[in-house]
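Chemist: Need the 3D shape of this:
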Amino acid sequence: MRHVRTAAGLGVTALALAACGGGSGGGGEAVSGGTFVFAVAADPGNLDPQASAASGLFQITHFAYDSLLGLDADGEVVSQMATDWSVDGSTVTLTMDPDVTCSDGTPFTAEDAAENINYVADPANQSPFLGVFVPDGVTATGAEDGTVTLTLAAPAPFVLNGLAGVPMVCSAGLADRDSLTDSTLGTGPFQLTEAVPNDHYTYTVRDDYTWGPDGASTSTEGTPDQVVFQIVPNETTAANQLLSGEVNAAQIIGPDFDRLESAGLFSTSVTAVLGEQWYNQTAGRPASDPAVRLALTQAVDFEQVAKVLSADRGGPGTSFAASAPSACGGDSVSDAMPDVDADAAAATLDAAGWVAGADGTRAKGGTPLAITFLYDTELGASGSAAAELVTTAWQDLGVTVDVTPQDETASISTLFGSGDWDAAWVQLNVSSPDQVVPFVSGTVVPDGNNFAHIANPDYDALVAQASTMEGTDGCDTWLQAEAALVSSADVFPFANQESTFFGSGAEFALGDGLIPTSIRMQG
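Modeler: Purely as a prediction, here's the structure:
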């Protein structure tokens, strides 16, 4: 989501769907060959492309795996592995490109495509893409003539958009899922040739690749021979390596942004959710009490937090599916956000029985109001400063706060595993509102994606209504549904920003991450 991006990138950064970012700075003659070094903040862990929605994995996946369809800069569906497609009621039909081959030399067939869809659609496989990119209850069949047929169990107004986010695994990988943990078996422009966890991952170009977006191929002038994903947890270190030429690309969102921009480096950006507040409503956790969620929200000036988090280069949150190209533009947040009022927050807790003691610490029935606040270390110094603002406001309210910074890999393990958190910043970057649904409703972890255990009947009713409408016809209703989540203080995006990648010695374009076939090495 792409941060599922996370998201979904989650980081679940599920995971931005697709929009080419315009570039500035840089310039030079394209020169083929060489090594493109991409600095990434965290190790992706298990490399199975259908096993996690973390943005780090989502980004690295694009180099070795293709999807059935793509989205252009305007959000229109375009060909990728499928050259033709149609939707007729509950039936989706795709025609596969017969020339697509896997990194092991085998052809990629319609049967393989169907098996991928059915794997994700099987709840037993616990793929985070189920309900996000692949509709619940869908079944797929592949025919020898290259036709893939999907049968929908319920209306799915953005089903084609979702298919653009599903990486396709080749038959050998489908037969041996364990092999995907530290190797790649896809149809993408590169294949993994070396994996050193927590240090680097090396991908080598496929010379026979000709079926990329808009006919992109690896024979285009400027394509590198290798791409190395270098794990660089510290953003300032990544910025220094850009300036020294040790790395060719890195995402920079913190205070180092200004000095890189001043240096005239190439840069390109896409819109992304930068800050999104979630509350854990698991029974027995403090935020299962609606009064606690409301008070924690009322106590914080999230407009100021957004300015600090974005180093004053972003703006307030507007909608849950804000990643360009957004299928439903609009603002579901501003009018629904509870007003900032520390006195009202205190009164909310008092009325709910969370009373301050002699030392100012609140408790109810002898249980202290103590929360674990999780935020992403990849937000850098700006993230730490913004988290401190929130922590201070909550402590002034009488809440005991355990601040827990974690990188994306660790935070996803906490959210979907231990569940030991109460408030969290998780950037769920998606471009159509239906992709949000499984994260904010329905089946909870470990069997589903609803990691915050949210149950909002108003949201559910509006989603059911919007799902019966065709595509963007339902956007107003989708936005009303999102507003129901905000007004109940279940979850809300509070900061948007242009997500910027800088380049040194190379140029490239952005979509749902850096587009592999857009890389142009420069001499």
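Chemist: When you work out contacts or count neighbours from here on, use the C-alpha atoms and nothing else.
Modeler: Noted.
Chemist: Which parts of the stretch 301-450 of the chain are strands?
Modeler: Using DSSP state E, counting those that start in this stretch, the strands of the stretch 301-450 of the chain run over 355-356, 362-364, 367-368, 370-376, 400-406, 423-425.
Chemist: From Ser52, how far off is Phe416?
Modeler: With distances taken as CA to CA, to the nearest Å, Phe416 is found 10 Å from Ser52.
Chemist: same deal with Tyr209?
Modeler: Distance from Tyr209 to Ser52, by CA to CA: 26 Å.
Chemist: Look at Val486 and say how many residues are nearby.
Modeler: Residues near Val486, counting by other CA atoms under 10 Å, number 24.
Chemist: hang on, the earlier thing: comparing Phe416 and Ser52, which shows the higher neighbour count?
Modeler: Ranked by neighbour count (other CA under 10 Å), Phe416 and Ser52 place Ser52 first, with 30 against 18.
Chemist: Skipping its backbone neighbours, what lies nearest that one in space?
Modeler: Leaving out its chain neighbours, the residue that sits closest to Ser52 by CA to CA, 6 or more residues apart in numbering is Pro128, at 6.0 Å.
Chemist: That neighbour and Trp85, how far apart?
Modeler: As judged by CA to CA, Pro128 and Trp85 stand 25 Å apart.
Chemist: same deal with Gly215?
Modeler: 17 Å.
Chemist: Tell me which of these two has more neighbours.
Modeler: A direct count of neighbours by other CA under 10 Å for Gly215 and Trp85 places Trp85 higher, at 19 against 11.
Chemist: what secondary structure does that one sit in?
Modeler: On the three-state scheme (DSSP: H, G, I helix; E, B strand; the rest coil), Trp85 is labelled strand.
Chemist: Check whether it really touches Met96, as I assumed.
Modeler: No. Contact criterion CA atoms under 8 Å: Trp85 and Met96 do not qualify, at 9.2 Å.
Chemist: Surely Phe133 is in contact with Pro157?
Modeler: No. At 11.7 Å, Phe133 does not count as touching Pro157 under the criterion of CA under 8 Å.
Chemist: So the two - more neighbours on which side?
Modeler: When neighbours are counted by other CA under 10 Å, Phe133 and Pro157 differ, and Phe133 comes out ahead with 26 against 20.
Chemist: mind listing what the more buried one touches?
Modeler: Contacts for Phe133 (CA atoms under 8 Å, 6 or more residues apart in numbering) come out as Val159, Asn161, Gly162, Leu163, Ala164, Gly165, Val166, Gln435.
Chemist: Proceed likewise with the subsequent sequence, for comparison:
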Amino acid sequence: MRILKSRGARMATAAVAATLVVTACGSDRDKGDEGKDGGKDTFVFAGAGDPASLDPALASDGESFRVTRQAFEALLEHEPGGSKLVGGLAEKWSSNPEGTVWTFNLRQGVKFHDGEAFNAAAVCANYDHWFNWTGTYQSSAVSYYWQAIMDGYAKNEDKELKPSNYKSCTAKDDNTAVIEVNKASAQLPGGFSLNALAIHSPKSIKEMEKQEATAKGDAITYPKYSQEAGILAGTGPYKYVKWNKGDKQVEMTRFDDYWGEKAKVKNLVIKTIDTEDGRRQALQAGDIDGYDLVAPADVKTLEDAGYEVPTRDVFNLLYLGMTQSKNKALQKPEVRQAIAHAVDRENLVKTQLPEGGKVATQFMPDTVAGYTDKVKKYEFDTAKAKSLLKGAGESKLKVDFCYPTEVSRPYMPNPQDIFELVKNDLEKAGITVTPKPMTWAPDYLDATEAGSCALHLLGWTGDFNDGYNFIGTWFAGKDKQWGFDDKKVFDAVNAGAEEPDATKRVADYEAANVAIMDFLPGLPLSSSPPGIAFGKNVNPPKVSPLTQENFAEVSFK
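Modeler: A predicted model of the protein is given here:
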């Protein structure tokens, strides 16, 4: 899941590690009776931040997608509680041997929230709509995931945009959509599961196309339709009622014509409470029925009090970024190695992360295809760190170290505490650290993206289970955040980007991990199961390692 505000047009996500010649069955969600709601008709869940858009196509962050995935569905989805691809609006899918023609056998009897019928023509209307975006819609800050999966547009307005890999969409019949791309891509079929590529009704698309996104400098003004309920219509179990920005909450209600099992609770409210303590206290007071990003120290307290605190699987990464262009000393491999040896990652995991947290040895968690034990390890060794700095002529190294405030992320529960631990470790090795605290958005995101921080803390939650979704996000080419240019690393990372054979692609990712950790552009710190909590009277949904919970599964005891 995207962490930065803008990354330009380069590739950033990838697909599930599966053969490109596939035929897969959909999920087992069949129509059934509505469940009982225990007398309550509203489920209230708190996230850590406001959504940016009610249109998932214009979103790139977890807080937005938490909202949009309740109302919108993509062609493919992930199995409840896991990362395996299953059918969504397409019951089955397959590709040709070259991985350039994708055929989707669509569900029948599906309706949009505005009453229109879902069919192949609707699928093509969506993909052609995105392909033909112009103006500010072509900004990566607005259409990040389209660029990540399909690159450019019908008519690129920026010379830095890559030619679009999207070729066409054809409605073979009402229930069969065929999407063609120009070349095989590791971004597919996983990209078809992104909520950013979820399907809107053709009627709503016609209304959406009457409005423009605009930009003034770096400031983006999203179109009005994406900031209020009314025009947008998906196929999901809930439909929008209101975005109450004053109360920082999005209100939804059950879609009674939903094709699958209907939501068990009639109304859904997703609101923002931006502090860990605030979210916990609201749950304990009964003001909300669940919340995300539970502080590790609160897990046992909540469990002992009878709250539901299910455990997500690990599917993210926290890292210490090093920007070589910002501090020339970081251009020396020995200095980067010294920093790696100076940090006690075992202590960080033990003291700062929930149970199940792991020390990271490379830029992807061990749950992702492409992870390998063959990478170079950098064990905690303060004496070795001092020796390497001395050998590099940097015994008096000084670095600026940026860290975010007023935020909690799935991979980084308490940024300031993590910063203090890493800072203390570096100082024990003789490195003078100048703290640079910044508010998360926009200051911190803008500064790290621009390469303004010599050292910084950032991370990533995967979109789907493929190695390129992690390493391709950071190391597919030159990036100001890292400030280096190394063809060997870039070539290794991109070797699997157009490989149609899944087995070969995974082998390419393993080799890329070895090359990355030999070069050591930054230090992978940890992977963490982000905490989520529910009220004592709540039957929780299946929790997702991708943080893709479906609140239609929730009921009250």
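Chemist: ok, back up a step: what's the closest of the contacts of Phe133 of the first structure to Val273 of the first structure?
Modeler: Taking CA to CA as the measure, Val273 of the first structure lies nearest Gln435 of the contacts of Phe133 of the first structure, at 14.3 Å.
Chemist: Can you report how many residues neighbour that closest one?
Modeler: 29.
Chemist: That one matches what in the second structure?
Modeler: Mapped onto the second structure by TM-score structural alignment, Gln435 of the first structure lines up with Asn469.
Chemist: so that match makes contact with Tyr145?
Modeler: No. Taking CA under 8 Å as the definition, Asn469 of the second structure is not a contact partner of Tyr145, at 11.8 Å.
Chemist: Report the set of residues contacting both of the two.
Modeler: Thr13.
Chemist: which residues of the stretch 251-400 of the first structure fall in helices?
Modeler: Ranges of helices in the stretch 251-400 of the first structure, per DSSP state H, counting those that start in this stretch, are 257-262, 290-298, 302-309, 342-351, 380-396.
Chemist: repeat for the stretch 1-150 of the first structure
Modeler: Using DSSP H, counting those that start in this stretch, helices in the stretch 1-150 of the first structure cover 55-61, 110-121.
Chemist: now do the stretch 401-550 of the second structure
Modeler: Using DSSP H, counting those that start in this stretch, helices in the stretch 401-550 of the second structure cover 415-428, 445-449, 468-475, 487-494, 502-519.
Chemist: Minimum distance to Val309 of the second structure: which of the ones you listed has it?
Modeler: Using CA to CA, the helices of the stretch 401-550 of the second structure put helix 415-428 closest to Val309 of the second structure, at 21.8 Å.
Chemist: ok, whatever residue of the second structure lines up with Glu482 of the first structure to Tyr371 of the second structure distance?
Modeler: Glu482 of the first structure maps onto Asn513 of the second structure when the alignment is built from TM-score structural alignment. Going from Asn513 of the second structure to Tyr371 of the second structure by CA to CA gives 7 Å.
Chemist: Mind listing the shared neighbours of these two?
Modeler: The contact lists of Asn513 of the second structure and Tyr371 share Gln362, where a contact means CA under 8 Å, 6+ apart.
Chemist: who's in contact with the alignment partner in the first structure of Asp313 of the second structure?
Modeler: Aligning on TM-score structural alignment places Asp313 of the second structure opposite Thr271 in the first structure. Counting by CA under 8 Å, 6+ apart, Thr271 of the first structure touches Ala322, Ser323, Ala324, Asn496, Gln497, Glu498, Ser499.
Chemist: again, 6 Å this time
Modeler: Contact analysis of Thr271 of the first structure by CA atoms under 6 Å, 6 or more residues apart in numbering lists Ser323, Ala324, Gln497, Glu498, Ser499.
Chemist: Compare the residues you listed with the second structure and list the ones that remain.
Modeler: With both residues aligned by TM-score structural alignment, their matches' CA atoms under 6 Å, the contacts of these that the second structure also has are Glu498.
Chemist: Ranking by neighbours, what's the top pick from the contacts of Thr271 of the first structure?
Modeler: The residue in the contacts of Thr271 of the first structure with the most neighbours, by other CA under 10 Å, is Ser323 (33 neighbours).
Chemist: re the thing from before, any idea how many residues pack against the match of Glu482 of the first structure?
Modeler: The burial count for Asn513 of the second structure: 28, using other CA under 10 Å.
Chemist: got it, and Lys488 of the second structure?
Modeler: 12.
Chemist: which non-adjacent residue is nearest it?
Modeler: Nearest non-adjacent residue to Lys488 of the second structure, counting by CA to CA, 6+ apart: Ala515, 7.7 Å away.
Chemist: Residue in the second structure paired with Gln50 of the first structure?
Modeler: In the second structure, the residue matched to Gln50 of the first structure (TM-score structural alignment) is Ala57.
Chemist: quick one: that match and Ile418 of the second structure, what's the gap?
Modeler: Between Ala57 of the second structure and Ile418 of the second structure the distance is 33 Å, computed by CA to CA.
Chemist: now the match of Asp313 of the second structure: how far from Leu17 of the first structure?
Modeler: Thr271 of the first structure sits 11 Å away from Leu17 of the first structure, going by CA to CA.
Chemist: next one: Glu29 of the first structure
Modeler: Relative to Leu17 of the first structure, and taking CA to CA, Glu29 of the first structure is found at 30 Å.
Chemist: Between these two, point out the one with more neighbours.
Modeler: Counted by other CA under 10 Å, Glu29 of the first structure and Leu17 do not tie: Leu17 has more neighbours, with 30 against 12.
Chemist: Tell me if I'm right that the more buried one and Asp512 touch.
Modeler: Yes. Between Leu17 of the first structure and Asp512 there is a contact under CA atoms under 6 Å: 4.5 Å.
Chemist: So which bit of the second structure is stretch 232-241 of the first structure matched to?
Modeler: Using TM-score structural alignment, stretch 232-241 of the first structure pairs with 273-282 in the second structure.
Chemist: Alright, I will stop here.
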